[in-house]
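K.L.:
Mind folding the following:
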Amino acid sequence: MNFKQAIKNTVPAPVFSVIRDVPWAIRDLFDRNTQDEVMPPLRLMRDGPRGRQIWTQAGQETLHFYRDVLRLDRSSTMLDIGSGIGRRTVPLLSLVDDKARYIGLDIDRDQVRWCTRNITPRNFRFTFIHIDVFNKFYNHLGAIPPSKLVLPFPDNSFDVVSLWSVFTHMYPDDVAHYLKEIGRVLRPGGRLAASYFLVNDESKAAVGNGSFKLALHPGDRYWTTNPNMPEDMIALDEAWLRSAYTDAGLTWTEPVLRGRWAGAEVDPGLFILNWQDIVVAQAGGPTPAPTTA
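P.N.:
Reported below is the predicted structural model:
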């Protein structure tokens, strides 16, 4: 276990939040972004690896996924749950056309504020909304239990919904509730792209033979690396998850893009993004014809 993981496994979430961000705030004093590009300060990059180079690489990989793997229609109406600090939003500015619509939801008020001030002015069809959902790791003062969240949109509102490293911090019953809400707001034929740590016979074997170097502690239909704060990292039982998708009216598109976390070989162009397993699913109804970007 590394030093950072040991701290997370020991101290309360609010204390860890301070410990986590202070060193990066100090670095921001000396490592200012002087280029004309959309890039947040390091202290706000709480939703993934921090650093200017890895920020740029994550953006390039996301562009590759949406354009070449998902074959995103450039006029899509998109909902991004867990939009974070925009590392996977900025690439869409150059991909979509003036008929597209993007809405990002996040529980981190600081990140929503930064995206609104720095991304929305570049395209006013990009909107960011703060949702005060409780999460012990990321939003321990949140007022809304995740099992009670109602997405503030009518039925059949979106062509695409995405969640990147969101369900990896949620318990199974909360994931099932989100999936039903997503199934409600997706249009027939619309698609859901989400990332997970999927536990199945293969990933269990990978853990058993030592290719996965983090210790997994079992829970109810999930595993975690941090029993002190399980939302830090949650892996879900794949068989259970498939049934939850079915209950929500969503069908997996095969094959699943298996992640590096359990030893899978991945597209080099998705090296960071495909650390986790990526599942693409479709809502009930015919698949819309994709438009090549």
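K.L.:
use CA for all of it now, contacts and neighbours both
P.N.:
Will do.
K.L.:
I'd like to know how far Asn209 sits from Gly263.
P.N.:
11 Å (CA to CA, to the nearest Å).
K.L.:
need the next SSE after the longest helix anywhere in the chain, C-terminal direction.
P.N.:
If you go by DSSP state H, the chain has its longest helix at helix 13-30. Following helix 13-30 in sequence order, the next helix or strand is helix 52-64 (DSSP states H and E).
K.L.:
In that next one, which residues are buried?
P.N.:
Neighbour-count burial for helix 52-64, counted by 16 or more other CA atoms under 10 Å, picks out 52, 55-64.
K.L.:
And for stretch 249-268?
P.N.:
Result for stretch 249-268 [16+ other CA under 10 Å]: buried residues 249-252, 257-264, 266.
K.L.:
how about this one, so we can line them up?
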Amino acid sequence: MTATLALRQTTSEAAPAIGSMTPELAWLMAHVQTNRFLPHPPPDSIFVGDGDYRAIGAEFLGHFVRIGRLQPHERVFDIGCGIGRMAVPLTQYLDPERGSYDGVDPVMDGILWCAQTISPAYPRFRFQRLDIAHPLYNPQGSLPGNEVRFGFANQSFDFITMTSVATHLPPEELVVYLHEAARLLAPGGRLFLTAFALDGQSTGQERLKFRRWGEGPGWYAIEEAPLAAAGIDAGFLLEHATQAGLAVERLDPGHWRGHSAAHYQDLLVAVKPGAQR
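P.N.:
From the prediction side, this is the model:
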């Protein structure tokens, strides 16, 4: 099966309907953007991600709920939490008694800001640094990316997000992350992952001009910094998510390709088989 056919079948046959934008969710997203009392880092300390910090956080809160089916009582794990762009809106959504959030990142400055600013007000939001080596974000890191193992027990989470993480990983490290996500998810839990998922046949229509990285499944858009915007063959992503033990629900194209879409990067949602807790 070609990657294009696999993607088409995933998006058209297996994917459940996206949830509606309820008035309550629309209000909450607007509240996240306009509430001046919510934590907000100094502009010069936002070290990852383009665009407005609050607006992007509110946008992804909507995606988590509508597409990822995130519920207020669930346990969330944010891989690559940065400086809290996803955590801040989730403080307004997760149940303070039953829901929980854990975020990890290799950049100490972001973790310190989150731990000092978010956790005191929201004690079920926890942050920790993992010294993962990365040529852009943590070049002196002690833990190779292909040896990552997150320090949580099996089935610790109901929802794992990797927002703009796969876009900075080589293929062999992405495979490790997929297996870790499968290990950490409880039955019925979902992995919510954004990527640049290429079909391997044409790169002429995309806004980012990707080129294949050697003979493997990886792609890059910036020659001098390949992991600044890394792509992956769609078929490789689907295959290895399945091999990790996840059932892919959808892989929806993003508007980086120049087509209309609700999100910029491509979006994968995969489920850990079994009854939800």
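K.L.:
TM-score of the superposition?
P.N.:
Overlay of the two chains. TM-score (TM-score structural alignment, normalised by the length of structure 2): 0.82; 240 aligned residues with a CA RMSD of 1.6 Å.
K.L.:
Tell me which stretches of structure 1 form helices.
P.N.:
For structure 1, applying DSSP H gives helices covering 3-8, 13-30, 52-64, 109-118, 172-185, 201-208, 238-247.
K.L.:
is it possible to export those helices to JSON lines including distance to Met45 of structure 1?
P.N.:
As requested, the helices of structure 1 are exported to JSON lines (distance: least, CA to CA, whole Å):
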{"stretch": "helix 3-8", "distance to Met45 of structure 1": "16"}
{"stretch": "helix 13-30", "distance to Met45 of structure 1": "9"}
{"stretch": "helix 52-64", "distance to Met45 of structure 1": "9"}
{"stretch": "helix 109-118", "distance to Met45 of structure 1": "8"}
{"stretch": "helix 172-185", "distance to Met45 of structure 1": "24"}
{"stretch": "helix 201-208", "distance to Met45 of structure 1": "29"}
{"stretch": "helix 238-247", "distance to Met45 of structure 1": "29"}
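K.L.:
Out of the ones you listed, which is the most enclosed?
P.N.:
By mean neighbour count, with neighbours taken as mean count of other CA atoms under 10 Å, helix 172-185 ranks first of the helices of structure 1 at a mean of 20.
K.L.:
coming back round to it: can you redo the buried residues of stretch 249-268 of structure 1 as JSON lines with distance to Asn274 of structure 1?
P.N.:
Shown next, in JSON lines, are those (distance: CA to CA, whole Å):
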{"residue": "Gly249", "distance to Asn274 of structure 1": "25"}
{"residue": "Leu250", "distance to Asn274 of structure 1": "21"}
{"residue": "Thr251", "distance to Asn274 of structure 1": "20"}
{"residue": "Trp252", "distance to Asn274 of structure 1": "17"}
{"residue": "Leu257", "distance to Asn274 of structure 1": "7"}
{"residue": "Arg258", "distance to Asn274 of structure 1": "7"}
{"residue": "Gly259", "distance to Asn274 of structure 1": "5"}
{"residue": "Arg260", "distance to Asn274 of structure 1": "7"}
{"residue": "Trp261", "distance to Asn274 of structure 1": "9"}
{"residue": "Ala262", "distance to Asn274 of structure 1": "11"}
{"residue": "Gly263", "distance to Asn274 of structure 1": "11"}
{"residue": "Ala264", "distance to Asn274 of structure 1": "9"}
{"residue": "Val266", "distance to Asn274 of structure 1": "7"}
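K.L.:
Go through those and say which is closest to Ile103 of structure 1.
P.N.:
Nearest to Ile103 of structure 1 among the buried residues of stretch 249-268 of structure 1: Leu250, at 21.0 Å, using CA to CA.
K.L.:
Next up, the contacts around the residue nearest to Ile131 of structure 1 when sequence neighbours are not counted.
P.N.:
Closest residue to Ile131 of structure 1 apart from its sequence neighbours, by CA to CA, 6 or more residues apart in numbering: Ile107 at 5.1 Å. When contacts are counted by CA atoms under 8 Å, 6 or more residues apart in numbering, Ile107 of structure 1 touches 82, 130-133, 138-139, 142.
K.L.:
Which position in structure 1 pairs with Gly231 of structure 2?
P.N.:
Taking TM-score structural alignment, the alignment pairs Gly231 of structure 2 with Ala235 from structure 1.
K.L.:
how about Leu267 of structure 2, what's its match in structure 1?
P.N.:
Per TM-score structural alignment, Leu267 of structure 2 is aligned with Ile278.
K.L.:
give me the number of residues near its match?
P.N.:
Per other CA atoms under 10 Å, the neighbour tally for Ile278 of structure 1 reads 22.
K.L.:
Greatest separation within the buried residues of stretch 249-268 of structure 1: which pair is it?
P.N.:
Pairwise over those, using CA to CA, the maximum falls at Gly249 and Gly263, 30.5 Å.
K.L.:
Give the aligned range of the lengthiest strand in structure 2 in structure 1.
P.N.:
Ranked by number of residues, the top strand in structure 2 under DSSP state E is strand 185-195. Aligned using TM-score structural alignment, strand 185-195 of structure 2 spans residues 186-196 in structure 1.
K.L.:
After superposing both structures, state the mean offset of that stretch relative to structure 2.
P.N.:
Compared with structure 2 after fitting, stretch 186-196 of structure 1 has a mean deviation of 0.6 Å; criterion: mean CA distance after the TM-score superposition for structure 1.
K.L.:
picking that back up, what residues does the match of Gly231 of structure 2 make contact with?
P.N.:
So Ala235 of structure 1 contacts 168, 196-199, 222-224 (CA under 8 Å, 6+ apart).
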